[in-house]
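Enquirer: Can you look at this prediction? I've put the sequence above it.
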Amino acid sequence: MQVTETLNEGLKRAYTITLTAAELEDKVNAKLAEAQPEVEMKGFRKGKVPMALLKKQFGPRVLGEAMQETIDGAMSAHFEESGDKPALQPKVEMQNGEEWKEGDDVTVEMSYEALPEIPDVDLKSVKLERLVAKADDASVDEALGNLAETAQNFEPRKKGSKAKDGDQVVMDFVGRVDGEAFEGGSAEDYPLVLGSNSFIPGFEEQLVGVKAGEEKEVTVTFPEQYQAEHLAGKEAVFTCTVKEVKAPAAAEINDELAQKFGAEDLAALKGQIAERLEAEYAGAARQVMKRGLLDELDKLVSFELPPSLVDAEADQIAHQLWHDENPDVEGHDHDKIEPTDEHRQLAERRVRLGLLLAEIGQKAEVEVSDAEMSQAVMAQARQYPGQERQFFEFVQQNPQMQQQLRAPIFEDKVIDYIAELAQVTEKEVSKGELQKAIEEMEDEA
C-alpha cells in the first residue's frame, strides 16, 4: 500500500492512498480462508466448501469489507505516525469509483484539517479576581417576605364583597355538556384562586365579581387538544354556587412560618436563607471570574484555527441569534442565515478557547466521572416529566447527546483546575455591585 501526500498547506492536509489489486486479493483470500472452517453449504460438509465456490458466493461482500478495513487501517496508521489529529471527520473519496472494477487498484483521496499545536500557558502567572458577596439583613428579610407570600393564607372578605383577581372562591359546581352532567365535572367546597389558571381557559375570569351566596353559570369551551377526548372542543356550562370569597393574606413571619419550611425557629430559617443566598452569590461570582479567566487566556494565546471549525461555529452563532430575534419561528426550514464579521470574531474566540481548554484538560488528565454524567442526565430528564425513561435510553444510544452533556462539565472542571493554579485575589462586594458585574458581563456577551 502506498500513501502519498498531495497537500500540506497551513492546517489543510490531503493524501492519496493506493491499495494494489494484488494486496486486496490477498486480503480477500485471507478472510475467506479464516471463515472457511465454519461455512456450511448444500452438498458439502462443514468446512469443506472449495475456496473457488466460497469466492463466487461471498467474494463481493468480503471484497467490500476488506477494502474498508484496509483503508481504515491505513488512515489509523497515518494518524498514529504523523501525530495529526483531524479537526473533523476526514473526507474520504474513492477515485474513479463508478468506473472501478474487480482487478483494478484502489485509489482513495483522504483530506482533512489538522488540529493546531496549542502553545503552553503558564497558568501560575494568570491573575484573577473573585468577587465575594455576603447576604445582608435586607436581602434576608426580602427573601423571607417572598417566602411568606408563597405560604399565604386566605381570610374571609366582608359579607357582600365581590371577588377580585387573586382572591380564593370556595364553591360547589356541576358541569354539563349538552345538558348532561359529566364525570369529573362536579365538586363541593372547591377552593379556586382566581388568576391561577388552574381551570379551563376562560373559567376563572367569569367568576371575578361574584359574591358569597351567589349562583353563577360559567360557559366555557374545552380546548381541542384536551386530555379527555370525549370533552375536547365541546362547550360546557358549569353551575357554580359560591360559598365564600376570601382575600389573600401573607403569612406572619414567625417561628410557626419557619417550622412550615422545616426550620426549628425563625432564627434558623434566616440562617438557611443567608446560606442559600450566599451560595447563589458564589455561583454568580464564579461566572464573572470564569469570564475574566477566559478573557485572560484569550490574550495569552494565538494560533492558527481550523477554518471548518470556525465556519461551523459562526453558522451556529448566526442561526441561534436569528432565532433569538425571531422567537415565533420554531422550525429550521428558513433560508440560511449568513454569519457577519462579528459572528466570525466570536466564533474564532470560542474555537480558540475551546481548543485551549481541551488541551489543558487533557494534559491535566481532567475527566468527567460516571456519577457526574448521571447527574447531568438526570437534570436534563426532569425537563421531560413522564418521559424520563425514554430520555435515558435516548442518551444511551446517542453519542452526540452524551458529548453535549459531557462538554460543559469538562469545561467547568478545567476552569476550576486553572483557578487553583492562578493567582486569585478576593474582593468583597455588595449584592448590587455583584449584580452590576453580571449585567456588564451579559452586555458584552
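Expert: Cool, the structure landed. Numbering: from 1, shown residues only.

Enquirer: Going by C-alpha atoms from here, please, whenever you check contacts or count neighbours.
Expert: Noted.

Enquirer: And stretch 359-377, what's buried?
Expert: Across stretch 359-377, burial judged by 16 or more other Cα atoms under 10 Å covers 359-361, 373, 376-377.

Enquirer: can you list the residues you listed in JSON lines and add distance to residue 274?
Expert: Putting the buried residues of stretch 359-377 into JSON lines (distance: Cα to Cα, whole Å) gives the following:
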{"residue": "359", "distance to residue 274": "39"}
{"residue": "360", "distance to residue 274": "36"}
{"residue": "361", "distance to residue 274": "35"}
{"residue": "373", "distance to residue 274": "30"}
{"residue": "376", "distance to residue 274": "27"}
{"residue": "377", "distance to residue 274": "30"}
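
Enquirer: ok, so of the residues you listed, who is nearest residue 417?
Expert: residue 361 (8.3 Å; Cα to Cα).

Enquirer: Which residue ranges of the stretch 101-250 of the chain form strands?
Expert: Counting by DSSP state E, counting those that start in this stretch, the stretch 101-250 of the chain has strands at residues 106-113, 127-133, 153-156, 168-177, 180-193, 215-221, 235-249.

Enquirer: roughly how far apart are the closest residue to residue 38 other than its chain neighbours and residue 34?
Expert: The shortest distance from residue 38 to any non-neighbouring residue, by Cα to Cα, 6 or more residues apart in numbering, is to residue 47 (5.5 Å). Applying Cα to Cα, to the nearest Å, the value for residue 47 to residue 34 is 10 Å.

Enquirer: And residue 412, by the same measure?
Expert: 49 Å.

Enquirer: which residues of the protein fall in helices?
Expert: 21-35, 51-82, 137-150, 255-260, 266-300, 307-325, 341-363, 370-381, 388-396, 399-421, 431-444 (DSSP state H).

Enquirer: for the first one, packing partners?
Expert: So the one you mean is helix 21-35. helix 51-82 (3 or more Cα pairs under 8 Å, 6 or more residues apart in numbering; DSSP states H and E).

Enquirer: List the buried residues for the helix it packs on?
Expert: Those would be 54-55, 59, 62-63, 66-67, 70-71, 74-75, for helix 51-82 by 16+ other Cα under 10 Å.

Enquirer: got JSON lines for the residues you listed, with distance to residue 154 too?
Expert: Shown next, in JSON lines, are those (distance: Cα to Cα, whole Å):
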{"residue": "54", "distance to residue 154": "86"}
{"residue": "55", "distance to residue 154": "86"}
{"residue": "59", "distance to residue 154": "83"}
{"residue": "62", "distance to residue 154": "79"}
{"residue": "63", "distance to residue 154": "80"}
{"residue": "66", "distance to residue 154": "78"}
{"residue": "67", "distance to residue 154": "78"}
{"residue": "70", "distance to residue 154": "77"}
{"residue": "71", "distance to residue 154": "75"}
{"residue": "74", "distance to residue 154": "76"}
{"residue": "75", "distance to residue 154": "73"}
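
Enquirer: closest to residue 206 out of the helices of the chain?
Expert: Of the helices of the chain, nearest to residue 206 by Cα to Cα is helix 137-150, at 25.0 Å.

Enquirer: okay, pairing it with this:
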Amino acid sequence: MNVTETLNEGLKRGYQITVTAGELDAKVLEKLKEAQPEVEMKGFRKGKVPMALLRKQFGPRLMGEAMQESVDGALTSHLDETGHRPAMQPEMKMTNEEWKEGDDVVVDVTYEALPDIPEFDFTELTLERMTVEPDEASVDEALENLAKSAQRFEAKDGAAEDGDQVVIDFVGKKDGEPFEGGAAEDYPLTLGSGSFIPGFEEQLVGVKVGEEKAIDITFPEDYQAEALAGQAVVFDITVKEVKGPVAAEVDDELAKQYGAEDLGALKGQIRERLVQEYQGAARAVAKRKLLDILDEKVSFELPPSLVDAEAGQIAHQLWHEDNPDVQGHDHPEIETTDEHKALAERRVKLGLFLAEVGQRAEVQVTDAEMTQAVMNQARQYPGQERQFFEFVQQNAQMRQQIQAPLFEDKVVDMIFEKADVTETTVSKEELQSAVEKLEDE
C-alpha cells in the first residue's frame, strides 16, 4: 500500500492511495479463511468446503469489501500519522474506473484540513459584566401582571368590548345546512383572544345580552378541515351573557394561586426570578463582547468549504425569514453576498476556536446536562414528550444540535473564570438597551 501527496496548497490536501493486487488478494484470502469454518455447501461437511470453491462462490463480493476496507484503512492511518483533521468528509475517487481483478486499486483523496488553532492567554482579557438589582417597582409590576393573568370575569351591563367575555350558543351553517363541529352551547369566548377563526370575534364586539346575530365568515385556505378550507359559512349566534374582566387582588390569596405561602413569599420568588432573568441577559451581553474581542484578536486560516457552507446556510435562513410564506425548499437558488460570507467567516472562526479551547481544557457535557436540556426542549411539545425523547435518542444530528450550545456555554464560562471580569451595577433600562442592541445587530 502506497500513499503519495498530490496537493498541498494552504489547507487543501490531496493524496493518491495505491493498494496492490497482491494486498487485495491476501485480504480476500484472509476473509475466506475466517468464514470457512462456518460455511455449509451441498456435498461438503460444514467447514470442509475447498478454498477454490469458496473463492469462486464468494470472492467477487469479498473483493469489494476488501477494496473498501483497504482504502479506508490507508486513509485512517494517513490521518493518524499526519494529525490532519478533515474539515468535511474527504472526497474519494477511483482513478482506474476500468479496474479488473488482478489490477492495483488507485484512489485519489482530497480534503481540507482543519487549521492549527493558536494558543490564547485568557488571563490577559479584561471584560465588564452588568449587574442589576431588582427594585420594588419591578417586583410590583410583576405582581400586577400575575394579577391580570389570574383575572376572572363578572357580568356587566352594556355592550361587549374587546377583552370582555361573551357566553354564546352558536350554530355554523354551510349552504344553509349545519356542518359537523360547528355548534356549541354556553361557550365562553374572550374577545380579542384569537382563539376562533379570523373575523369571528371581531363581529361580536358591541353585542348585548339576549341579542341574536348572524355573522358571515370565510375559513382560511389552509384550514385543517379540508371540507371547510376557503369556504364561506354563516354562524347563527345567541348572546347569553356579557362579562367584563376583573383583575385579582394582590394579596395572600393571589400568592396561594401561584403556589406561595403568602404575599411576602411570592415577592421573594419574583425577586429571585428577576435576578435570574437579569443575570441571563447580562451574560448574553458579556458573551457578545467576549466574542467580539476574540474575533478581533484571534486569526488563523479558515477552511473555504466550511465558510461556503455556513454562508449558504445563513443566506438560506435569512431568505426564509424574509419569505415566511414559503415553508419548503421549492424556491429559486439563493445567492450568498459578501455580508453573508463575512458573517460566516466570523462564525466558523469562533466555532473552531472555542471547540479547540474546549478540547484542550477537556470540557465535557455531562449526561445529566444533556438530559436536562432534552427535557427543556421536550416541554415545547405537550403530550408528545416521550416521542421527542425517542426521536433525540435515535437522531445523532439532533443530539449534536442540543449538545453544541451547551458545550460552547461551558467553554465561555471557563473563559470568564480566567479573564479579569469587572461587575458593573446598572439600571434595568440600561441592561434592556444593551440587550436590544444585540438583537438589532
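Expert: Perfect, thanks for sending it. Because the structure is a prediction, the values reported are computed rather than measured.

Enquirer: for residue 14 of structure 1, what are its contacts?
Expert: For residue 14 of structure 1, the contacting residues are 5-8, 109-112, by Cα atoms under 8 Å, 6 or more residues apart in numbering.

Enquirer: picking that back up, of all the helices of structure 1, which one is nearest residue 128 of structure 1?
Expert: Nearest to residue 128 of structure 1, of these and by Cα to Cα, is helix 266-300 at 6.6 Å.

Enquirer: Please work out which residues of structure 2 line up with the closest one.
Expert: Under TM-score structural alignment, the match for helix 266-300 of structure 1 in structure 2 covers residues 263-297.

Enquirer: how near is residue 363 of structure 2 to residue 355 of structure 2?
Expert: Residue 363 of structure 2 is 9 Å from residue 355 of structure 2, by Cα to Cα.

Enquirer: Over to residue 231 of structure 2?
Expert: 54 Å.

Enquirer: more crowded one of those two?
Expert: Using other Cα atoms under 10 Å as the criterion, residue 231 of structure 2 and residue 355 rank with residue 355 on top: 18 against 15.

Enquirer: Tell me the residue in structure 1 aligned with that one.
Expert: Using TM-score structural alignment, residue 355 of structure 2 sits opposite residue 358 in structure 1.

Enquirer: Hmm, residue 422 and residue 129 of structure 2 touching each other?
Expert: Yes. Between residue 129 of structure 2 and residue 422 there is a contact under Cα atoms under 8 Å: 6.1 Å.

Enquirer: follow-up on the earlier one: which of the buried residues of helix 51-82 of structure 1 sits closest to residue 297 of structure 1?
Expert: Looking across those and measuring by Cα to Cα, the closest to residue 297 of structure 1 is residue 75, at 33.9 Å.

Enquirer: ok, that closest one - contacts?
Expert: Counted by Cα under 8 Å, 6+ apart, residue 75 of structure 1 has zero contacts.

Enquirer: Residue 163 of structure 2 too?
Expert: Per Cα under 8 Å, 6+ apart, neighbours of residue 163 of structure 2: 190-193, 244-245.

Enquirer: how close does the corresponding residue of structure 1 for it sit to residue 172 of structure 1?
Expert: In structure 1, the residue paired with residue 163 of structure 2 is residue 166, using TM-score structural alignment. To residue 172 of structure 1, residue 166 of structure 1 is 19 Å away according to Cα to Cα.

Enquirer: Residue 341 of structure 1 now?
Expert: Distance of residue 341 of structure 1 to residue 172 of structure 1, computed by Cα to Cα: 64 Å.

Enquirer: out of those two, which sits in the busier spot?
Expert: residue 172 (18 against 10).

Enquirer: Now check residue 240 of structure 2 against structure 1: what is it aligned to?
Expert: Using TM-score structural alignment, residue 240 of structure 2 sits opposite residue 243 in structure 1.

Enquirer: now do residue 370 of structure 2
Expert: In structure 1, residue 370 of structure 2 lands on residue 373 (TM-score structural alignment).

Enquirer: And residue 195 of structure 2, what's its match in structure 1?
Expert: Per TM-score structural alignment, residue 195 of structure 2 is aligned with residue 198.

Enquirer: hmm, back to that, can you get me a residue count around the spatially closest residue to the match of residue 370 of structure 2 that is not a sequence neighbour?
Expert: Of all residues not flanking residue 373 of structure 1 in the chain, residue 406 sits nearest, at 6.6 Å (Cα to Cα, 6+ apart). When neighbours are defined as other Cα under 10 Å, residue 406 of structure 1 has 18 of them.

Enquirer: Farthest pair within the contacts of residue 14 of structure 1?
Expert: 8 and 109, at 13.8 Å, using Cα to Cα across those.

Enquirer: Who has more neighbours out of the two?
Expert: Comparing residue 8 of structure 1 with residue 109 by other Cα under 10 Å, the one with more neighbours is residue 109, at 18 against 12.

Enquirer: was I right about that one contacting residue 19?
Expert: No. Residue 109 of structure 1 is beyond contact range of residue 19, at 11.6 Å (criterion: Cα under 8 Å).

Enquirer: roughly how far apart are residue 200 of structure 2 and residue 216 of structure 2?
Expert: Residue 200 of structure 2 is 8 Å from residue 216 of structure 2, by Cα to Cα.

Enquirer: Show me which of the two is the more surrounded one.
Expert: residue 200 (18 against 14).

Enquirer: looking at it, the more buried one is touching residue 218, isn't it?
Expert: No. The criterion here is Cα under 8 Å, and residue 200 of structure 2 misses it with residue 218 at 9.5 Å.

Enquirer: got any residues that touch both of those two?
Expert: In contact with both residue 200 of structure 2 and residue 218: no residue, using Cα under 8 Å, 6+ apart.

Enquirer: Residue 370 is in contact with the residue nearest to residue 373 of structure 1, correct?
Expert: No. At 10.0 Å, residue 406 of structure 1 and residue 370 do not qualify as touching, with contact defined as Cα under 8 Å.

Enquirer: re the thing from before, the contacts of residue 14 of structure 1, buried ones only, as a ChimeraX selection?
Expert: Per 16+ other Cα under 10 Å, the buried members of the contacts of residue 14 of structure 1 correspond to this ChimeraX selection:
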select :109,110,111,112
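
Enquirer: and of the contacts of residue 14 of structure 1, the nearest to residue 382 of structure 1?
Expert: Checking the contacts of residue 14 of structure 1 against residue 382 of structure 1 by Cα to Cα gives residue 112 as the nearest, at 39.5 Å.

Enquirer: Aligned to the closest one, what sits in structure 2?
Expert: Match for residue 112 of structure 1 (TM-score structural alignment): residue 111.
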